[in-house]
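Asker: Okay, here's the prediction I keep looking at, along with the sequence it came from:
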Amino acid sequence: MNRAAAPALLALHDREMREGARPDGPDDTVERVGRVVRRTAPAHGWNGVVWSDLGEDDADSAIAEQIAHYTALNLPFEWKLYGHDLPPDLGPRLVAAGFTSEPEETLMAGEIGRLTLDAELPDGVRVVPVTDEAGADQVAAVHERAFGDDASWLRRQLLDRLTAAPDDVVAVLALAGDVPVSAARMELVPGTGFAGLWGGGTVPDWRGRGIYRALVGHRARIAAARGYRYLQVDASAQSRPILERLGLTPLTTTTPYVYEASGRVSVSCQEEQKEEVAARGGGRGPVTA
């Protein structure tokens, strides 16, 4: 994509994916409160602020309002802050209000028809769709081997999506013979031009063989066949160079600011939300390609 077109694509992403955010699942509520758009999903979903348009005069009161909302529900939550969000000191204001910042990542996007999607799977590796509980179990198992953390939240969330809105999520496994060695997801947002890539984890013994790149191409072709024009990814420092070589363009940075409700949430719930922040908010790019 021509980098000169990046500002227009960022503006489109803001309108469709942030300010115009839609519910992710059956228990997900998206609401606009003043100059903030937030989502609340008490069961297995993601809780947090996806868009804001604040000034110096109303930023602190808006922050306090979101803290009150989620704390009343005993939910930890994330304020997903983008590099171009205002006011310029919104990040320090969040920290002063009790949020903890997580590692910065890069929002990347690209027009599917202009991407380089010719990576091939290694010999003996094939891609299969995930459509049921057994497949969700395998996705979670790959996640745990790739990233070294508990993925029970991912299993529950994926099963919810496959049950309630199977046309809006694509999950795939790469199998070496019958052994899962990589897994990835894609979320399709009806009414927008964007398909979002998430997951992208490969087990240690199979890294560096092009599986991640091949799964990007596999999902991109599915998205294009369903009428989507763009891919978007929250890229880690490790995945950004790979995605740039495929043709995706950096648009801005994104940083999760996490609020844990001052101990009112159980430890297990806090840990689940942290995992969801890391994987949902941070994209969970590959440890290596």
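Answerer: Here it is on my side, so go on.
Asker: CA only for contacts and neighbour counts going forward, please
Answerer: Fine.
Asker: And for the helix or strand containing L251, what's in contact with it?
Answerer: Using DSSP states H and E, L251 sits within strand 249-259. With contacts defined as C-alpha atoms under 8 Å, 6 or more residues apart in numbering, strand 249-259 is touched by 1, 3, 6-7, 9-10, 67, 76-84, 91, 94-95, 98-110, 234, 244, 277, 281-282.
Asker: Comparison target below:
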Amino acid sequence: MTLSEEFLTAYDRQLRTDAETPSAIAVEHLGPLRLVTFAGGRGFVTYQDLGGASAQTIAQWVAEALAFYRSDPAIVRVEWKTRGHDYAPGLRETLLANGFEADETESIMIGPAGALTADVRLPPGISLRRITEEPDIRAMSAMQDEVFGDAVSAGNAEAILRRAALDDGMELWVAEHEGSIVSAGRLEPVPGTEFAGIWGGATRAGWRGQGIYRALTAARARAAVTLGKTLIHSDSTEYSRPILERYGLLRVSTTTPYYWRR
């Protein structure tokens, strides 16, 4: 087994469980599917594998899962998380036929946490810190909304604040210039596993290419090592993937989210 295959096996076994959705407020099961409900009217469909199901069975599951979420008027958006290495005949076509839309495909990156901890020189005037206070979290959320091309959403900020209140190990990190957040991301140690995830990485366009995201990643990796985690995983855009590859993370598969909106 290659190192990439070892990482992917660990990913499937350790992360594609309840560990994937620590902030869920409800989880229902439909065959191998986990139908997750998050605060803020968000549904999320995931699974460890589909057990070799046929296209016909998968189509039935998609229809039943969507009916489940449609029956709850509080649900406004559902994400169906697919992985490129899964055997899932007809899934993409069925999701599209049921009103889901594909978002950007990202790379599943995994590697040793220690490989990411190198010191990185920051541009003049840039500082890093972990944030915990509500005004900082709201400012971080607004910056991420803007960078991702979304309208600034109080709902997104509220979801992060609710998650922070759980005190489940999640850490929020930012890079600032003259009191303004220019880059941000979170660290999510996964209880009972070797893994910590790095998520939500966003850097304002004018500050990219200067090592800020790399430094923010190193800070989160050092925090993960302190917590005893040995592996880092991330779903990475084509912007962040090359940065992680340079420091030893491997692209083990891909993930494509499909979204249904009420």
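Answerer: Okay, I see it. Since the structure is predicted, the reported quantities are computational estimates derived from the model, not experimental observations.
Asker: Give me the aligned partner of A19 of the second structure over in the first structure.
Answerer: With TM-score structural alignment as the criterion, the equivalent of A19 of the second structure in the first structure is A21.
Asker: how far away is that match from V267 of the first structure?
Answerer: 29 Å (C-alpha to C-alpha, to the nearest Å).
Asker: Comparing the two, which shows the higher neighbour count?
Answerer: With neighbours defined as other C-alpha atoms under 10 Å, A21 of the first structure and V267 compare such that A21 has more, 20 against 11.
Asker: how close does that one sit to E31 of the first structure?
Answerer: 9 Å.
Asker: how about S52 of the first structure, what does it touch?
Answerer: Contacts of S52 of the first structure by C-alpha under 8 Å, 6+ apart are 19, 35-37, 85-86.
Asker: Kindly report the same for A55 of the second structure.
Answerer: By C-alpha under 8 Å, 6+ apart, the contact set of A55 of the second structure is 88-91.
Asker: can we see that at 7 Å?
Answerer: A55 of the second structure makes contact with 89-90 under the criterion C-alpha atoms under 7 Å, 6 or more residues apart in numbering.
Asker: And I242 of the first structure, by the same measure?
Answerer: Not one residue lies near I242 of the first structure by C-alpha under 7 Å, 6+ apart.
Asker: what's the burial count for S23 of the second structure?
Answerer: 19.
Asker: mind checking the SS state of the aligned residue in the second structure for G135 of the first structure?
Answerer: Aligned counterpart of G135 of the first structure in the second structure: D136 (TM-score structural alignment). Classification of D136 of the second structure by DSSP: H, G, I helix; E, B strand; the rest coil places it in helix.
Asker: and what of the one 5 residues further on?
Answerer: When the structure is split into helix, strand and coil by three-state DSSP, S141 of the second structure lands in helix.
Asker: L173 of the first structure too?
Answerer: strand.
Asker: which secondary structure element contains the residue most central in space within the second structure?
Answerer: Residue closest to the mean C-alpha point of the second structure, counted by C-alpha atoms, centre = their mean, is W199 at 5.0 Å. Here W199 of the second structure, judged by DSSP H and E, is contained in strand 195-203.
Asker: If you count contacts, what does that strand end up packed against?
Answerer: Applying 3 or more C-alpha pairs under 7 Å, 6 or more residues apart in numbering; DSSP states H and E, one finds that strand 195-203 of the second structure contacts helix 134-147, strand 180-189, strand 231-236.
Asker: For the following helix or strand past it, give me the average deviation versus the first structure.
Answerer: Counting by DSSP H and E, the next helix or strand C-terminal to strand 195-203 of the second structure is helix 212-226. Once fitted to the first structure, helix 212-226 of the second structure is off its aligned match by 0.4 Å on average (mean C-alpha distance after the TM-score superposition for the first structure).
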